[in-house]
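Asker: Just the structure for this:
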Amino acid sequence: MARQADHIERRRLFAAAALNVISRDGLEGLTVREVAREAGFTTGALTHYFKSKDDVLIAASEHAAEQVRAPMEEAALESSARAALRHLLYTALPTTTVMKRRWRFWMAFWERAAHSPQVNRVMKERYREWSGRIAGQICRAQEQGEAPAALDADLTARELVALVDGIGVQVLIAGKLAAPAQRRFIDSLIEARLGPPPVKVVEPPAARASRQSTRATA
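Answerer: The predicted structure is shown next:
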């Protein structure tokens, strides 16, 4: 059991090292020697766990996905599905240096997916997971009356994914972090597809007190 745990931990270390290398140096920096050096092991140790460079890249992609799942799952806990949807999309933007590095990795991953069926298959799985998270919040918003019942949740999710991807690419090209104005692009598309936020009617304190008094004496 301990040996299996060591095996899993060693793979995780190499995956984290590959993620760091690609985020820093791009896909061209992904060499067996550089990943092994980053992880603090020999190249022989790395080749014992991975058969190819694509295997290393896929392991790094899973490590990156694990790091963003926690904040996304936390965002989904908001009671308002509409607010959860907005928060979920915000967490994917390169608003921090760490997230900007992750976006550099994903750009490299996309590029490799165009040439490797193995990487392409994993990339599609990642997108299905990401789109599914968004569609799930849209469906929850429909149940809460925060989105039109006739709205196509899957199509809207794909639109929002495309918008986030576009913002991410623009940020990398500009060499800056995502600005508040780019968050407003997301707000604008959400409002365009889900409609304006429902107006909550707040009962005046006097009316509420009168209603409670009437109920008590009834």
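Asker: going forward, measure contacts and count neighbours with C-alpha atoms only.
Answerer: Fine.
Asker: Now do the SS call for residue 77.
Answerer: Applying DSSP: H, G, I helix; E, B strand; the rest coil to residue 77 yields a three-state assignment of coil.
Asker: How much space separates the residue nearest the centre of the chain from residue 80?
Answerer: Nearest residue to the geometric centre of the chain (C-alpha atoms, centre = their mean): residue 92, 4.5 Å. Distance, residue 92 to residue 80, by C-alpha to C-alpha, to the nearest Å: 19 Å.
Asker: To compare against the first, here's the next sequence to fold:
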Amino acid sequence: MSRTVDREQRRRVIVDAVWRILDRGGLDEASVRKVAAEAGLATGSVRHFFDTQAQLHEFALRSLSERVGERVRRAAGEPDPRRRALAMLGELLPLREDTARELGIWLEFVHRSRFAPALAAAVADQALEVRGFLREVVDGLVDLGQLPADTDPDRAAAGLNAFVDGLTFELLTAPALLTREEAGALLESYLFDRPLGG
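Answerer: Got it, this is the predicted structure:
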């Protein structure tokens, strides 16, 4: 049992070190050697988990899903159904400094995935997870009467996915065109002021 706990603690230390480096310098800075130094570990300790930088990068990308998932679960505790949906979806958008940094790094991963099969697989897995999550959001809003009963859930989830991705891309690449507050208001309007996916 203690061995499992120790491995999990070591993994958490490495995750935190990876993301501190990514926050400061982006993907190219996240080498095994630099992560070991950042974590205060011997390089061999990090190599026990990751033989190559590519494995480390895949791990960092997959850890992003865990980070976002934890925050979405916390947001799900909001009792008001409208605010709950907006809070959960807000974790997929660069509406705060932390999510803007994460999503900026995520774009680096997406670009690199064109040439890295393991990263491409992780990006594809994340896309499936997000689509499934958005389908759950749509189903929940239908169940609560916030969306019409005849809403097509797959079409609505696909449309919401495209809308969230569009807001994310514009906020990250052309922030002069759209403020975070405007993006939040547009999301609320998209969800509640029109028949979503009808």
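Asker: List the contacts of the residue nearest to the centre of structure 1.
Answerer: Residue 92 of structure 1 makes contact with 68, 99, 164, according to C-alpha atoms under 8 Å, 6 or more residues apart in numbering.
Asker: Quick one: buried ones out of these?
Answerer: Neighbour-count burial within these applies to 99, 164; the criterion is 16 or more other C-alpha atoms under 10 Å.
Asker: Serialize the contacts of residue 92 of structure 1 to JSON lines and add fields for distance to residue 47 of structure 1 and secondary structure.
Answerer: Listed next are these as JSON lines, based on distance: C-alpha to C-alpha, whole Å; DSSP: H, G, I helix; E, B strand; the rest coil:
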{"residue": "68", "distance to residue 47 of structure 1": "27", "secondary structure": "helix"}
{"residue": "99", "distance to residue 47 of structure 1": "29", "secondary structure": "helix"}
{"residue": "164", "distance to residue 47 of structure 1": "36", "secondary structure": "helix"}
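Asker: just the contacts of residue 92 of structure 1 now: which is nearest residue 119 of structure 1?
Answerer: Closest approach to residue 119 of structure 1 among those (C-alpha to C-alpha): residue 68, at 19.3 Å.
Asker: what's the counterpart of that closest one in structure 2?
Answerer: With TM-score structural alignment as the criterion, the equivalent of residue 68 of structure 1 in structure 2 is residue 68.
Asker: so how far is residue 186 of structure 2 from that match?
Answerer: Residue 68 of structure 2 is 21 Å from residue 186 of structure 2, by C-alpha to C-alpha.
Asker: Equivalent analysis for residue 113 of structure 2, please.
Answerer: Taking C-alpha to C-alpha, one finds residue 113 of structure 2 at 30 Å from residue 186 of structure 2.
Asker: now residue 159 of structure 2
Answerer: Distance from residue 159 of structure 2 to residue 186 of structure 2, by C-alpha to C-alpha: 14 Å.
Asker: mean deviation of the helix or strand where residue 54 of structure 1 lies from structure 2?
Answerer: In this assignment (DSSP states H and E), residue 54 of structure 1 forms part of helix 53-75. Compared with structure 2 after the fit, helix 53-75 of structure 1 shows a mean deviation of 2.3 Å (mean C-alpha distance after the TM-score superposition for structure 1).
Asker: Could you tell me which residues within that helix count as buried?
Answerer: Across helix 53-75 of structure 1, burial judged by 16+ other C-alpha under 10 Å covers 54, 56-64, 72, 75.
Asker: Which other helices and strands does it contact?
Answerer: With contacts taken as 3 or more C-alpha pairs under 8 Å, 6 or more residues apart in numbering; DSSP states H and E, helix 53-75 of structure 1 sits against helix 2-25, helix 81-92, helix 97-113, helix 117-143.
Asker: how far off helix 53-75 does the first one point, in degrees?
Answerer: Spelled out, it's helix 2-25 of structure 1. 90 degrees (axes from the mean of the first three to the mean of the last three C-alpha atoms, to 10 degrees).
Asker: ditto for the longest one
Answerer: Taking the same axes, to 10 degrees, one finds helix 117-143 of structure 1 and helix 53-75 inclined to each other by 10 degrees.
Asker: now the angle from helix 117-143 of structure 1 to helix 97-113?
Answerer: 130 degrees.
Asker: buried stuff in the helix or strand containing residue 159 of structure 2?
Answerer: Taking DSSP H and E as the criterion, residue 159 of structure 2 maps to helix 153-173. Of the residues in helix 153-173 of structure 2, 153-154, 156-161, 164, 167-172 count as buried by neighbour count, 16+ other C-alpha under 10 Å.
Asker: Tell me roughly how far that helix lies from structure 1 on average.
Answerer: On superposition with structure 1, the mean distance recorded for helix 153-173 of structure 2 (mean C-alpha distance after the TM-score superposition for structure 1) is 2.3 Å.
Asker: so the match of residue 68 of structure 1 touches residue 91, yeah?
Answerer: Yes. With contacts counted by C-alpha atoms under 8 Å, residue 68 of structure 2 reaches residue 91, the gap being 6.5 Å.
Asker: hey, what's in contact with both of the two?
Answerer: Counting by C-alpha under 8 Å, 6+ apart, nothing touches both residue 68 of structure 2 and residue 91.
Asker: Who are the contact partners of the match of residue 68 of structure 1?
Answerer: 91-92.
Asker: same thing but at 10 Å, please
Answerer: Neighbouring residues of residue 68 of structure 2 by C-alpha atoms under 10 Å, 6 or more residues apart in numbering: 74, 88, 91-92, 99, 102.
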